[in-house]
Each structure stands twice: as C-alpha cells, then as structure tokens.
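**Student:** Turn this into a structure:
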Amino acid sequence: MKPSLATVADRLWQYALLARLDRPVGNFLLLWPMLWALWIAAEGFPQPLVLGVFVLGVLVMRAAGCVINDYADRNIDLHVKRTKERPLTAGRITSKEALIVFALLGLTAFGLVLLMNTLTIQLAFVGIVLAATYPFMKRYTYLPQVHLGAAFGWAVPMAFAAQTGTVPQIAWLVFLAAVIWATIYDTQYAMVDRDDDLKIGVKSTAILFGEHDRLIIGLLQLLMLACLVLIGVQAGMSAVYYWSVALGGLFFVYQQYLIYSRERDNCFRAFLNNMWFGGAIFVGVLLHYGYH
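**Tutor:** Here you go, the predicted model:
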C-alpha cells in the first residue's frame, strides 16, 4: 500500500528536524566567518558563483553535520534533557534513514564544490574529515569544541581558495578567529548540558574549564577581539570595521553577564547571542568594502 500524503509529509518533517532546519542559528554561526573570508578575499563583493556555492554548501554541510552528530549520539542523547526528544533518539526515524539523509547531503555538498577550482576541491576533503569526525571527539578529548571550530572554520581557507586560487596568511588568521569563536560559543552551549554530561561521561571544554569557565571564556573573547583587530590591520580596514569590532566587544560583555550565574537558560541565551556578534562583524566588513 502506498504511503499517504500525511505520512510522507511527516517523514520529511522528521528529516528536517534531524537536520535542524528549524534551528537556523547554527547556519549563521557557520555563515558569518565564511562571509567575512569571502569579502576580504575579494576585497568587496565576491564572484556570484563562488558566493552562491559557498552559501548553499555551508547550509548543506551544517545539516549533514547535525545528522551525523545525532547518529553518533543516538544513545547518549537519551540521557540529556535537551536532546532526548530528537527524532533519531526518540525513535521517530531509524539509524538507516539518518545515514541515507547524511549521504544525500554529503553528495549534494560535494557536487557543489566540484564547481570550484582544484585547490578548493582538495581542501574540501579535509573539511569532510573534520565534519565527520567531530561528533565522536567528545568521547576521547575534553576539547571537542576546538575540533568543532576547525570543522566550522574550514570554510574560510576554502573561500579564499575559491575566490583567489590561493590561501594567504590572512586566511589562516581568519580561520584562527573562527576556531576561537566556536570554542567560545560552544563552551557556552556545553555549559547548558554540563550536569548531564558529567553523569554520562561525555567530555567538553565546559567540564575541562570547571569553575574557571567564565574566566577562560573571557580570555578567549579578548583573544578573539585581538584576532579581529589583526585581521583589520592586515586587510587595511577603515574605522567602520573597528567600530563593528567594538560592538562585538559589547556583545561579549553581555554574554559574560548572561553566564555569570551559570543557569542553563542564560547560558543558552549567551550562545544564541553569538549570532548577532558574527553579524556585527560582517556588517563592518561589508561597510568598509562598500564605501572604500
């Protein structure tokens, strides 16, 4: 018997939930560093094909990363308050379905990158390895947030390669900023689950930092701002960019206020606030190249 339209619609909705299409914040956290990189590489508006491929590619790879993360954590997520109702963990879809969705998303991303030059394609293989291995890192290291930063930030050297055919020094500085930033916001995210993670033996920077979490996050935030200033100096940015960095600093101060009590909801709000931080930096980059 053929499945009903309602049944098909429900399956598609479960796949959408699996890929976090209902949670767009993660998309922005990946998009912002990539967009910083593209505009700096192009010294203005990038090639339309490169921009289109990278925006679509980031969205597809973020979805693929969410799928493989849920597959890797399908048993762990049962014991975490925030994640126990995810489609795979709750049994609304099967592990086989999740792997099929991941494969389709991965093939789509690879098809997109084939439109780029050889160097970009070569770098893409490193990105695939980083994305596929990240979900398993929390079992072996207290620094999965750093690994996530490398996976998220790998779009930066790829963007430079696609736009310019090279990966200059400034590209690695932007990549470093992306890794530091991801470590900041994903540590805030991990603070939400710290109690559950301690019970089940999952590792994170939130657990590693312990009672020094706020201080270390603060130091990382200062390091992030210093990286952004160095990027501005190397790229010859004008004052409008540095004003955006200053605004980013205010967002970081607000995040420190939110995580001060280490309450779950406020730590999650601090994590979400990073979407605006990344957007503020991009506006500064955009305005610089738009008016100079």
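**Student:** can we go C-alpha only for contacts and neighbour counts from here?
**Tutor:** Fine.
**Student:** residues contacting N69?
**Tutor:** N69 makes contact with Y134, P135, according to C-alpha atoms under 8 Å, 6 or more residues apart in numbering.
**Student:** and the helix or strand hosting it, how far from the chain's centre?
**Tutor:** Here N69, judged by DSSP states H and E, is contained in helix 48-72. Here helix 48-72 is found 10 Å from its chain centre; the criterion is C-alpha atoms, centre = their mean, to the nearest Å.
**Student:** Going along the chain from it, find the next helix or strand for me.
**Tutor:** helix 95-113.
**Student:** which residues sit against that following helix?
**Tutor:** Contacts for helix 95-113 (C-alpha under 8 Å, 6+ apart): 15, 18, 53, 57, 60-61, 63-65, 67-68, 71, 88, 120-121, 124.
**Student:** which helix of the protein spans the most residues?
**Tutor:** Identified as the longest helix of the chain according to DSSP state H is helix 169-200.
**Student:** Please spell out which residues along that one are buried.
**Tutor:** Neighbour counts over helix 169-200 (16 or more other C-alpha atoms under 10 Å) mark 170-194, 196-197 as buried.
**Student:** Kindly report the same for stretch 51-67.
**Tutor:** 51, 53-55, 57-67.
**Student:** next one: stretch 265-277
**Tutor:** Going by neighbour count (16+ other C-alpha under 10 Å), the buried part of stretch 265-277 is N266, C267, F268, R269, A270, F271, L272, N273, N274, M275, W276, F277.
**Student:** I'd like to know which elements the helix or strand that T7 is a member of is packed against.
**Tutor:** For T7, the host element (DSSP H and E) is helix 5-18. Where contact means 3 or more C-alpha pairs under 8 Å, 6 or more residues apart in numbering; DSSP states H and E, helix 5-18 is packed against helix 48-72, helix 95-113.
**Student:** looking at those, which is closest to G149?
**Tutor:** Closest of those to G149 is helix 48-72, at 12.7 Å (criterion: C-alpha to C-alpha).
**Student:** got the angle for that closest one vs helix 95-113?
**Tutor:** With axes from the mean of the first three to the mean of the last three C-alpha atoms, to 10 degrees applied, the angle from helix 48-72 to helix 95-113 works out at 160 degrees.
**Student:** between helix 48-72 and helix 5-18, how many degrees?
**Tutor:** Going by the same axes, to 10 degrees, helix 48-72 makes 100 degrees with helix 5-18.
**Student:** right, and R86 touches R20 too?
**Tutor:** No. Counting by C-alpha atoms under 8 Å, R86 does not reach R20; the two are 9.7 Å apart.
**Student:** Now do the longest helix of the chain: distance to the chain's middle.
**Tutor:** 9 Å.
**Student:** Repeat that for stretch 202-221.
**Tutor:** For stretch 202-221, the separation from the chain centroid amounts to 18 Å (computed by C-alpha atoms, centre = their mean).
**Student:** buried ones in that stretch?
**Tutor:** Across stretch 202-221, burial judged by 16+ other C-alpha under 10 Å covers 202-207, 213-214, 216-218, 220-221.
**Student:** I'd like the structure of this one too, to check against the first:
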Amino acid sequence: MHTDRQTPEAQRSVADAPPDNWVDRHAPESWRPWLRLSRADRPIGTWLLLLPCWWGIGLAMIADRPTWRDLWIAVACALGAILMRGAGCTWNDISDRDFDAQVSRTRSRPIPSGQVSVLGAYLWLVAQCLLGFVILLTLGSAAIWLGVASLALVAIYPFAKRFTWWPQVFLGLAFNWGVLLAWAAHLGGIALAPVLAYLAGIAWTIFYDTIYAHQDAEDDALIGVKSTARLFGADSKRWLARFGGAAVVLLALSLLAAGAQGIALWLGLAGIAGFALHLLWQLSRFDMNDSAGCLRLFRANRNSGLIVALFLALAGLV
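**Tutor:** As a prediction, this is how the structure comes out:
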C-alpha cells in the first residue's frame, strides 16, 4: 500500500482535478480539503447527477403543464445535486480509502493523502446529508420517499466494484434517480415516461463511466477492482455504441410516453438527436489507451446531457 502522506502536491490539489479549478484558486485554505472531499474541484459529477433531474422536470412539463413551482424544483435539484454528490463522494472515499491509496490517480485525494481524517469525513458526510434532507422536504411526499430510497443505492455503489464487473450499472441506478424524483415532485407519482428516461440515463452512465474507468484499468487490474472498462477491454468502442444507442432510443420512447405532440415532440426529438450526435462525436475520438483523452470525453458529457435538458424544457414550455 502507498504510505506517503501529506506531500506538497497532495496538499495543493487532487491529481485529476481540472487545472486552476475554483477550489484551489479561491476557496479559503482551511476549506479546501473538505471541498475536495466533496469533489467541488471537479464539478462534472454534480452536472451528471443534476441533468437527469432536469430531464424529469422537462418530461413532467410536457405531460402536464409548466408551473412556477417547476422553477423551485429545478433550483432545489441543483442544490440537492451539489450536496448529495458531495455526500456520495465522501462516502465513496471513506469506503475506498485503502484502494485509493494504491492508485496513482486517486492517492492524492483528501483521505489517503492525510488531509482529512476518517472521523472528520464521517461528520462531513452527515452534515451534507442533513442539508440535502432539508431541501428534499420542500418537494412533496412522493419525492421525499424517493429521495430516502435513493440512499440505499448510494450506500451500495462503492462496494459494487468488489463483487461485479458492472459497477457502472450501480452508478447509473444512483445517478439517474433524479429523473424519478423530479417527475414526482411535479406530478406526485411515477409513470412510464420517467421510468424510460431513468433506463436511458443508466445506459448513458455506463457509456460515460466506462470511458472514465479506462483511466484506471491497469491499476484496477493490479489491485483486483472490477469495471466495465476491464470487462469490455479492446471491444469497448462497440459496447459504448450499444449503450449510447440504447440511451437514445429510450429517451425517444420516454418523450412519446410523456405525450409529446406537435412542436413539443419535434423540439424533444431535436434534443435527442443532438444528444445522439454528441455521443457519436465522443466515439469518434475515443482511445482507450489515452487517459487524458478519456477524461476529456468523460467531462464532455455535461454538454450531451445539457442538450437534452434544454430541448425538453423548451418542449415543456411551448
């Protein structure tokens, strides 16, 4: 196990954080380890948790009608995504601290580098969860129960890589739950449309997180951590195409299930087409042996998800 702790580099930043991120540049020095533990220096994960929530709001507005409350649901989802992504990452780092210490990309994270104690991380986890729960209480009983239920998925995910070659499925189950929650916050229950969008999000997560996991494939093989990147290996591009295609088809079906017609239908389909083109662009540039390129493509999925969210919102407003 790697035992070097508190190296100057580890104190400054985490290895895979974007250069000149706002935490390293502007946050008070005493806050930085805690913000790094929540991945505030790497906001892409917050986007990937938030965007399915916004898909759910857009679909709900198509199925029903937009109201001013939808604006608060969108803001509450954004705040909740920040807090619960931070809580999820904190739990992940507590659970994976021994693995992280053995992987070059992750040994500079706050716990294995010694910037944050395990006890401190647990306290930080509880604080984030409590704040997230306060926000959840404003979204109605159906959304509250769904939010509480999601904690089981969050708790299981860090351990999935130890017992299955498909941990990306567990990540997808957790990260796309917001589709169901946001729909329920608007309509008070669940229907076929958000379930189809949820499945689309899971397929999308397998797509982008397999790309992400190729950064660590060699280290993961050495320490026995499983992933779809290792499972698919040299055939990864073909598998990525399959899951990307599944995400596109399921999103189109969710749009139809929401009852989109006329201009709303065409706007929704335009967004899904843009999403499909973005995934094709990623596939054209995917190289499993280029770690830096894999990280860039992973981060680019903010844009593919935003395309869908924007066009669904427009479709819901017409």
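**Student:** Could you get me the TM-score between them?
**Tutor:** The TM-score (TM-score structural alignment, normalised by the length of structure 1) is 0.92; 284 aligned residues with a C-alpha RMSD of 1.6 Å.
**Student:** A200 of structure 2 reaches V248, doesn't it?
**Tutor:** Yes. Between A200 of structure 2 and V248 there is a contact at 7.0 Å, judged by C-alpha under 8 Å.
**Student:** Can you lay out the buried residues of stretch 265-277 of structure 1 as CSV showing distance to W32 of structure 1?
**Tutor:** Shown next, in CSV, are the buried residues of stretch 265-277 of structure 1 (distance: C-alpha to C-alpha, whole Å):
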residue, distance to W32 of structure 1
N266, 23
C267, 21
F268, 19
R269, 19
A270, 17
F271, 15
L272, 14
N273, 13
N274, 10
M275, 8
W276, 10
F277, 9
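**Student:** quick revisit: Y291 of structure 1: which of the helices and strands packed on helix 5-18 of structure 1 is closest?
**Tutor:** helix 48-72 (19.7 Å).
**Student:** Run a quick neighbour tally on the aligned residue in structure 2 for T164 of structure 1.
**Tutor:** Matched by TM-score structural alignment, T164 of structure 1 corresponds to L187 in structure 2. Using other C-alpha atoms under 10 Å, L187 of structure 2 has 19 other residues around it.
**Student:** any idea how far G140 of structure 2 is from L187 of structure 2?
**Tutor:** According to C-alpha to C-alpha, to the nearest Å, L187 of structure 2 and G140 of structure 2 sit 10 Å apart.
**Student:** Could you do L123 of structure 2 as well?
**Tutor:** According to C-alpha to C-alpha, L123 of structure 2 stands 27 Å off from G140 of structure 2.
**Student:** just P158 of structure 2 next, same as before
**Tutor:** For P158 of structure 2 relative to G140 of structure 2 (C-alpha to C-alpha), the value is 29 Å.
**Student:** what does S291 of structure 2 give?
**Tutor:** Look at S291 of structure 2 and G140 of structure 2: by C-alpha to C-alpha, they are 43 Å apart.
**Student:** Confirm for me that A143 of structure 2 is in contact with A184.
**Tutor:** Yes. A143 of structure 2 lies in contact with A184 (C-alpha under 8 Å); the separation is 5.4 Å.
**Student:** Map R62 of structure 1 across to structure 2 for me.
**Tutor:** Using TM-score structural alignment, R62 of structure 1 pairs with R85 in structure 2.
**Student:** What lines up with D22 of structure 1 in structure 2?
**Tutor:** By TM-score structural alignment, D22 of structure 1 lines up with D41.
**Student:** List the contacts of the residue lying closest to I211 of structure 2 once chain neighbours are set aside.
**Tutor:** Nearest-residue entry for I211 of structure 2: C294, 5.6 Å, with adjacent residues in sequence omitted and distances by C-alpha to C-alpha, 6 or more residues apart in numbering. Contact analysis of C294 of structure 2 by C-alpha under 8 Å, 6+ apart lists I211, Y212, H214, Q215, F286, D287, M288.
**Student:** and if we set it to 10 Å?
**Tutor:** Residues near C294 of structure 2 by C-alpha atoms under 10 Å, 6 or more residues apart in numbering: 208-215, 282, 285-288, 300.
**Student:** any chance of those in CSV, plus distance to F133 of structure 2?
**Tutor:** Shown next, in CSV, are the contacts of C294 of structure 2 (distance: C-alpha to C-alpha, whole Å):
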residue, distance to F133 of structure 2
Y208, 28
D209, 27
T210, 31
I211, 32
Y212, 30
A213, 31
H214, 34
Q215, 34
Q282, 36
R285, 40
F286, 39
D287, 40
M288, 39
A300, 30
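**Student:** quick one on the thing from earlier: list just the nearest of the buried residues of stretch 51-67 of structure 1 to T7 of structure 1.
**Tutor:** Minimum distance to T7 of structure 1 across those is 20.8 Å, recorded for V67 (C-alpha to C-alpha).
**Student:** need the contact list for that closest one.
**Tutor:** 15-20, 61, 73, 88, 98-103, 105, 135.
**Student:** now swap in L240 of structure 2 and tell me
**Tutor:** L240 of structure 2 sits next to 203-204, 206-208, 210-211, 232, 246, 279-280, 282-283, 286 when contact means C-alpha under 10 Å, 6+ apart.
**Student:** before we move on, what about G65 of structure 1?
**Tutor:** G65 of structure 1 touches 19-20, 59, 71, 102, 105-106, 128, 130-135, 151-152, counting by C-alpha under 10 Å, 6+ apart.
**Student:** Would you list the buried entries among those?
**Tutor:** Of those, these count as buried by 16+ other C-alpha under 10 Å: 19-20, 59, 71, 102, 105-106, 128, 130-131, 133-135, 151-152.
**Student:** Quick check: of those, which lies closest to R82 of structure 1?
**Tutor:** Once C-alpha to C-alpha is applied, the member of the buried ones among the contacts of G65 of structure 1 that ends up nearest R82 of structure 1 is R20, at 13.8 Å.
**Student:** Quick one: residues contacting that closest one.
**Tutor:** Contacts for R20 of structure 1 (C-alpha under 10 Å, 6+ apart) come out as Q14, G26, N27, R62, A63, A64, G65, C66, V67, R86.
**Student:** what about 8 Å?
**Tutor:** A63, C66.
**Student:** SS state for the spatially closest residue to W22 of structure 2 that is not a sequence neighbour?
**Tutor:** Among residues not flanking W22 of structure 2 along the chain, D41 sits closest, at 6.5 Å (C-alpha to C-alpha, 6+ apart). Under DSSP: H, G, I helix; E, B strand; the rest coil, D41 of structure 2 falls in the coil class.
**Student:** how many other residues sit next to D41 of structure 2?
**Tutor:** Residues within reach of D41 of structure 2, counting by other C-alpha under 10 Å, total 23.
**Student:** Against L79 of structure 2, how distant is P43 of structure 2?
**Tutor:** Distance, P43 of structure 2 to L79 of structure 2, by C-alpha to C-alpha: 13 Å.
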